[in-house]
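Asks: Model the following, please.
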Amino acid sequence: MTLDTIPTGLFFIATALYTASTVGYALYLFMQKEKMQHTALSLILAGFIFHAMGTLMVSVQMGTLPIHNLKETLSIAALALSGMFLVLKTKFNLKILGIFAAPLVALMMMAMVALPGAPVPAGSFLKGFWLVSHIILIFSGEAALALACGAGILYILQENAIKAKKRGFFFTRLPSLDLLDSTSYTCVITGFAMLTAGLITGLVYAKAVWGSFWTWDPKEIWSAVTWLVYAALLHGRLTSGWQGRRSAIMTIIGFAVLVFTFLGVNFLIGGHHRGFTM
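Replies: Model prediction:
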């Protein structure tokens, strides 16, 4: 049982809604009409609901989360990002962050729909409490860190607009630097905490499956590198006053490392996790 065999229509509908939300947020960025922002938010919420319904149905049929190949991995990543965006939008009311979240979710879903499915081998070992906990925590944490990157990009754009002699396009369309910085910081704290818990559950799962907590698998090494990058960012904020532009740049660098760990390691290096991108 794969994403190809259970209601494909739900995933197509979710993809269409995420894409429409992207258009809505782009129009909101240019025209600043509050109605467009509400419509775009409603569209991404509807997309999340259809996406979650399809994922739940697949999970029930498979007896575990669908995470066996690249198609399923992209779907779970998109679901986590849309869900995390909705949570953080409620907390901070940072409306314009959708201009980063919606297109990223839509692109992942478009890639997921376009990719061919792969049969799940019988007796798959990708089951159990520790595995499910690992997946939920890791993907939720990565989603929060992706949004931190989005807030960091918006921070740099707004700072450049403020410093410019002629305050142009972004100055009137983006929120204050303080709001962008605090949002990014909260996203990093949330993502780092979840990432840490996810790595711990992953170690426990590795012990159960491969007989060792740590096997020097490339994914394990780069996951540790990613963790250290964000640990350095938080340490810098707490002890050295890394705020504003420096923190924003670090969130972008951290997300680049995160993307390489998520996909690049599997494609270019291999290891235990390579099967998730086949």
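
Asks: C-alpha from now on. contacts and neighbour counts both.
Replies: Noted.

Asks: Identify the residue spatially nearest to the spatially most central residue of the chain, adjacent ones excluded.
Replies: For the chain, the residue lying nearest the average C-alpha position, counting by C-alpha atoms, centre = their mean, turns out to be A143 (2.7 Å). Excluding the flanking residues, the one nearest A143 by C-alpha to C-alpha, 6 or more residues apart in numbering is L81, at 4.6 Å.

Asks: Return the residues in contact with that neighbour.
Replies: Neighbour list for L81: A101, V105, S140, A143, A144, A146 [criterion: C-alpha atoms under 8 Å, 6 or more residues apart in numbering].

Asks: State the helix or strand in which the third one lies.
Replies: What that stands for is S140. Secondary structure from DSSP states H and E places S140 in helix 129-163.

Asks: Give me the distance from the helix or strand following that helix to the chain's centre.
Replies: The helix or strand immediately downstream of helix 129-163 is helix 177-210, counting by DSSP H and E. With C-alpha atoms, centre = their mean, to the nearest Å as the basis, helix 177-210 stands 11 Å off its chain's centre.

Asks: here's the other one to compare against:
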Amino acid sequence: MLESAEYLVTATVVTVLLALLCGIALAASSRNRAVAQTRSRAKVSVGAGDFAPVQPKAEAAAPARSSSLSWWATGFQVAALVLLTTYIGIRMSITGHGPFSNQHEFAVAFVWGILLVNLFFEMRFRIRMLSLVVLPVAAVLLVYALGLDTGVKPLIPALQNNLLLTLHVGFAIIAYGAACVSFGAAVLYLLHPVLPKRLPLPRQDVLDDVGYRAAVVTFPLLTIMIVLGSVWANTAWGRYWGWDPKETAALVTWLVYGAFLHVRVVRNWRGRQAAWMLVIGFVTVLFAYFGNHFFGGLHSYA
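Replies: Prediction:
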């Protein structure tokens, strides 16, 4: 049953890529429409003798296509989230615990958090261009998850606490998902001056605000994650903190987002400086996730 369920992850990769393609097509469609409107205004300004006949059907068709693409882009993301939720549910029913015990399971859960938070911010702020940065990250993580060992193994003694396992990692995946969204907003902010002006990009101040709001979600969840991890470490290993590589990486991540919020509120940091801090923050998130491959430690199983 588990081998069959893994096809759901493959289907999720396809669905995420389809959502990304719809987003790209939507951006291209909006750009072409802007170009056509510019040319139409130019013709009108030439004079009455050069006035081009209006084609209402063609003009009405462009917004209709954009609306359809927008619907499909969101629909594919929802489908991806449903597929991944189904896979996680099946895996939980087989293993008897949350899908957080190895790299494959956490990579899948990481993507689940990214899709959930991205959908929330997309619907809340109507910024579909975020997906052009966020969805490639999700797709790469899913491909990575498929390349890992997907077998079910008994939990090591340190993980045999279903409540703390679920809470600690559950807060982590939502925090990481929000961090990815803030990263997406920061990247669009930094690229804004060099991207074509006719793309349907939000204003830079809007992207700045979205990045900040996503970081506001990230920081408290990281705090809860670290506190729960410390409690769990004391239960499993007899100490609250041991400067294990993954613990240290998590602390660095927490400090970066804490510093971002501090300078944002106290010194009103905005613009490129703030955007670069969010990019660095997500790099530390990825390091916290992948770093144990290189440094080992007590978290080398995850």
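
Asks: ok so, going back, what about the aligned partner of the residue nearest to the centre of structure 1 in structure 2, distance to I114 of structure 2?
Replies: Mapped onto structure 2 by TM-score structural alignment, A143 of structure 1 lines up with G177. Going from G177 of structure 2 to I114 of structure 2 by C-alpha to C-alpha, to the nearest Å gives 4 Å.

Asks: Repeat that for V44 of structure 2.
Replies: According to C-alpha to C-alpha, V44 of structure 2 stands 46 Å off from I114 of structure 2.

Asks: And R41 of structure 2, by the same measure?
Replies: Distance, R41 of structure 2 to I114 of structure 2, by C-alpha to C-alpha: 41 Å.

Asks: Is G24 of structure 1 in contact with A40, as I believe?
Replies: Yes: at 4.7 Å, G24 of structure 1 counts as touching A40 under the criterion of C-alpha atoms under 8 Å.

Asks: Of these two, which one has the most company?
Replies: Shown here are G24 of structure 1 and A40; by other C-alpha atoms under 10 Å, A40 has more neighbours (28 against 24).

Asks: check which helix or strand covers that one.
Replies: Counting by DSSP H and E, the element that carries A40 of structure 1 is helix 34-62.

Asks: residue range for that helix in structure 2?
Replies: With TM-score structural alignment applied, helix 34-62 of structure 1 matches the range 67-95 in structure 2.

Asks: List the buried residues for the matching stretch?
Replies: For stretch 67-95 of structure 2, burial by neighbour count (16 or more other C-alpha atoms under 10 Å) applies to 69-70, 72-74, 76-81, 83-85, 87-88, 90-91.

Asks: likewise stretch 264-283 of structure 2?
Replies: R270, G271, A274, A275, W276, M277, L278, V279, I280, G281, F282, V283.

Asks: In structure 1, what range does it match?
Replies: Taking TM-score structural alignment, stretch 264-283 of structure 2 hits residues 237-256 over in structure 1.

Asks: Would you mind pulling the contact partners of that stretch?
Replies: Taking C-alpha under 8 Å, 6+ apart as the rule, stretch 237-256 of structure 1 contacts 145-146, 148-153, 155-156, 159, 177, 181, 184, 188, 226, 229-230, 233, 236.

Asks: just to revisit the earlier point, quick check on the contacts of L81 of structure 1: which are buried?
Replies: A101, V105, S140, A143, A144, A146.

Asks: dump the residue contacts of the first one.
Replies: Looking back up the chat, that one is A101 of structure 1. L81, S82, F85, L147, G150.

Asks: likewise the last one?
Replies: A146 of structure 1 makes contact with L81, F255 under the criterion C-alpha under 8 Å, 6+ apart.

Asks: Tell me how far it lies from P103 of structure 1.
Replies: Distance of A146 of structure 1 to P103 of structure 1, computed by C-alpha to C-alpha: 12 Å.

Asks: what does the fourth one give?
Replies: Going from A143 of structure 1 to P103 of structure 1 by C-alpha to C-alpha gives 14 Å.

Asks: What of the third one?
Replies: The spacing between S140 of structure 1 and P103 of structure 1, counted by C-alpha to C-alpha, is 18 Å.

Asks: Same check on the fifth one?
Replies: If you measure A144 of structure 1 against P103 of structure 1 using C-alpha to C-alpha, the figure is 16 Å.

Asks: tell me, how many neighbours does F125 of structure 1 end up with?
Replies: For F125 of structure 1, using other C-alpha under 10 Å, the count is 11.

Asks: Could you grab the helix/strand/coil label for it?
Replies: For F125 of structure 1, the assignment made with DSSP: H, G, I helix; E, B strand; the rest coil gives coil.

Asks: tally of neighbours for the residue lying closest to it once chain neighbours are set aside?
Replies: In this structure, F125 of structure 1 finds its nearest non-sequential neighbour in V209, 7.8 Å apart by C-alpha to C-alpha, 6+ apart. V209 of structure 1: 12 surrounding residues under other C-alpha under 10 Å.

Asks: Confirm for me that S30 of structure 2 is in contact with S66.
Replies: Yes: using C-alpha under 8 Å, S30 of structure 2 is in contact with S66, at 7.2 Å.

Asks: which residues sit in contact with the match of A143 of structure 1?
Replies: F110, V111, W112, G113, I114, L115, L116, V117, N118.

Asks: how about a markdown table for these, with secondary structure added?
Replies: Shown next, in a markdown table, are the contacts of G177 of structure 2 (three-state DSSP):
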| residue | secondary structure |
| --- | --- |
| F110 | helix |
| V111 | helix |
| W112 | helix |
| G113 | helix |
| I114 | helix |
| L115 | helix |
| L116 | helix |
| V117 | helix |
| N118 | helix |
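
Asks: next helix or strand past whatever helix or strand W276 of structure 2 lives in?
Replies: Assigned by DSSP H and E, W276 of structure 2 falls within helix 272-290. Moving toward the C-terminus from helix 272-290 of structure 2, the next helix or strand (DSSP H and E) is helix 292-295.
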